[in-house]
Every structure is written in C-alpha cells, then in structure tokens.
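Chemist: test case, fold it:
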Amino acid sequence: MGASSISSDLIRGNIDTIILRILCEGDNYGYEIIKSISKYSQGQYELKEPSLYTSLKRLESQGYITSYWGDESQGGRRKYYTVTPEGTTSYHHSVEAWKTAKRLIDQLIDQLIESGEGLN
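Modeler: You can find the predicted model right below:
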C-alpha cells in the first residue's frame, strides 16, 4: 500500500471537516474546493468529485452548509456553498475531537515504540 493510499484512508473520515474549514474562509464552489484541498495539501491529497459532492450533500442535509446559484457573468453557472453558524460550530467540535484523537494515537504509538513492541 503506497503513501497516497494511506493518506486517503486516514483523511477519508475527515473530509467534512476539511470542506467546512475551506468554507469558513468564504463561499466557494466544487472545483475550487478541490483545488484548495490540493493546494493546502501541497499536492499530496486530491479529493475526487464523487467524494466531494457526497460530502457536500451530507453537510447540506445536516444544516452545516447552504447552497445558492451564482450569476453567469463569470462563465458557466456555478453552485456556491456557504457555511452556516451550525457548520462553524460543528467544524470547531470536529477539530477538537481530531486533536484529542491525534494526542491519543501519538501516545499509543510512542508507548509502543518505547517499549520495543510492534517492531517485529
């Protein structure tokens, strides 16, 4: 299994949080969200369109984002997404949960390394 496979597996459960983070910066549409994720990951992670739109639908059904159609003056008509106050709250809770999980995982891995277990 390559590094990109591992990254995808680890990241998959946090896609909603990542999308909410991007939308906290301002309204955006699908293609630009994908580009932002690629940019912020320095090209190490590429979110696929089906995953993006599944997440956007889920976030919208939960009331964490809303959508609207932009005007057509800048090319094709685009659907923009904006984070709601509930989405901002959910984002902050998810970040805190991630930090707690990261600390626990780091602790478990460090303890195993220090004990010499799991190195076989």
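Chemist: only C-alpha atoms for contact and neighbour calcs from this point on.
Modeler: Fine.
Chemist: can you map out the helices along this structure?
Modeler: 3-12, 15-24, 30-40, 49-61, 85-115 (DSSP state H).
Chemist: so what secondary structure elements neighbour the longest one?
Modeler: Read it as helix 85-115. Counting by 3 or more Cα pairs under 8 Å, 6 or more residues apart in numbering; DSSP states H and E, the packing neighbours recorded for helix 85-115 are helix 15-24.
Chemist: now for the helix it packs on, which elements pack on it?
Modeler: Using 3+ Cα pairs under 8 Å, 6+ apart as the test, helix 15-24 ends up in contact with helix 30-40, helix 49-61, strand 79-83, helix 85-115.
Chemist: here is a second sequence; please produce its structure as well for comparison:
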Amino acid sequence: MSITSDIIRGHTETIILSHLAEKDSYGYEINKSIKQKTNNKYELKEATLYSAFKRLEKLGLIRSYWGDETTGARRRYYSITPLGLEALQKNKADWDESKVLIDKLINGGK
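Modeler: Predicted coordinates:
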C-alpha cells in the first residue's frame, strides 16, 4: 500500500499533537516515531516539522523548552498544552467523520 503524502500532509499538526499527548518529545524523536509507525513509508521533512511546531506554539497548542542533556547537543522539547489536548480531540473527531464520508463517496454510498 502506498501512502499518499497529500492525504497525510493536512494532518501533520494532529499527528504531532497525538505524539505529544503521549509524552514530551523533540523533533527527531517525533519523526523517528512516525517512520516506525508507518514501517518507513512516511516521514516529515524537517522544514515541515519545525514549521508545524512554530504554528502550534503560536496558537498555544504546544510549548517548548530546552532539555538538560549532559551529553551531546541540547534538545528543544515540546509538550502539549490543555488547549492542544482539546484541539487534538476535535481533530480526531473531524478525522473520524471525514473517514466515514470518504468511505461513502468512494464506495458508492454504502
């Protein structure tokens, strides 16, 4: 099965929020998780990922902070806010509704 980037692209922010609902994380770790969950069939471009972080932070859906790694480079971590959790639940409900409608449209209304 081929994953169409166009279908996923519109849900980048929801994918990020969903990951952050599980735990605070940083960009590389989120992208690694996406690749693992899709058996290496999909990954976000770095520019896409960090643009989404900026949008989500500006909207108050996530916040960022610097990690305190003792070895290696410092990482910027992201965490979901209560407003972000609300947005995630709404986006999931919208996705579920969209799946039902698309199934009806491509399966002859059944």
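Chemist: can you calculate the TM-score here?
Modeler: Once the chains are laid over each other, their TM-score by TM-score structural alignment, normalised by the length of the second structure reads 0.94; 109 aligned residues with a Cα RMSD of 1.3 Å.
Chemist: out of the helices and strands packed on helix 15-24 of the first structure, which gets nearest to D16 of the first structure?
Modeler: helix 49-61 (6.0 Å; Cα to Cα).
Chemist: just want the angle from the closest one to helix 30-40.
Modeler: 110 degrees (axes from the mean of the first three to the mean of the last three Cα atoms, to 10 degrees).
Chemist: and the contacts of helix 49-61 of the first structure?
Modeler: Outside helix 49-61 of the first structure, the residues that touch it by Cα atoms under 8 Å, 6 or more residues apart in numbering are 15-16, 30, 34, 65-67.
Chemist: Y77 of the second structure corresponds to which position in the first structure?
Modeler: Counting by TM-score structural alignment, Y77 of the second structure lines up with Y80 in the first structure.
Chemist: coming back round to it: most tightly packed of the helices of the first structure?
Modeler: Of all the helices of the first structure, helix 15-24 has the most neighbours on average by mean count of other Cα atoms under 10 Å, namely a mean of 20.
Chemist: what's the mean deviation for that one versus the second structure?
Modeler: Following superposition, helix 15-24 of the first structure is found to deviate from the second structure by 0.4 Å on average (mean Cα distance after the TM-score superposition for the first structure).
Chemist: so that helix matches what in the second structure?
Modeler: Under TM-score structural alignment, helix 15-24 of the first structure corresponds to residues 12-21 of the second structure.
Chemist: coming back round to it: TSV for the helices and strands packed on helix 15-24 of the first structure, including distance to I22 of the first structure?
Modeler: Supplementary listing: these in TSV, determined by distance: least, Cα to Cα, whole Å:
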stretch	distance to I22 of the first structure
helix 30-40	7
helix 49-61	12
strand 79-83	9
helix 85-115	10
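Chemist: gap between D94 of the second structure and H11 of the second structure?
Modeler: 11 Å (Cα to Cα, to the nearest Å).
Chemist: is it true that G60 of the second structure touches T81?
Modeler: Yes - here G60 of the second structure lies in contact with T81, judged by Cα atoms under 8 Å, at a distance of 7.1 Å.
Chemist: between those two, which is the more surrounded one?
Modeler: Between G60 of the second structure and T81, counting by other Cα atoms under 10 Å, T81 is the more crowded of the two (17 against 14).
Chemist: L59 is in contact with the more buried one, correct?
Modeler: No - using Cα under 8 Å, T81 of the second structure makes no contact with L59, being 10.4 Å away.
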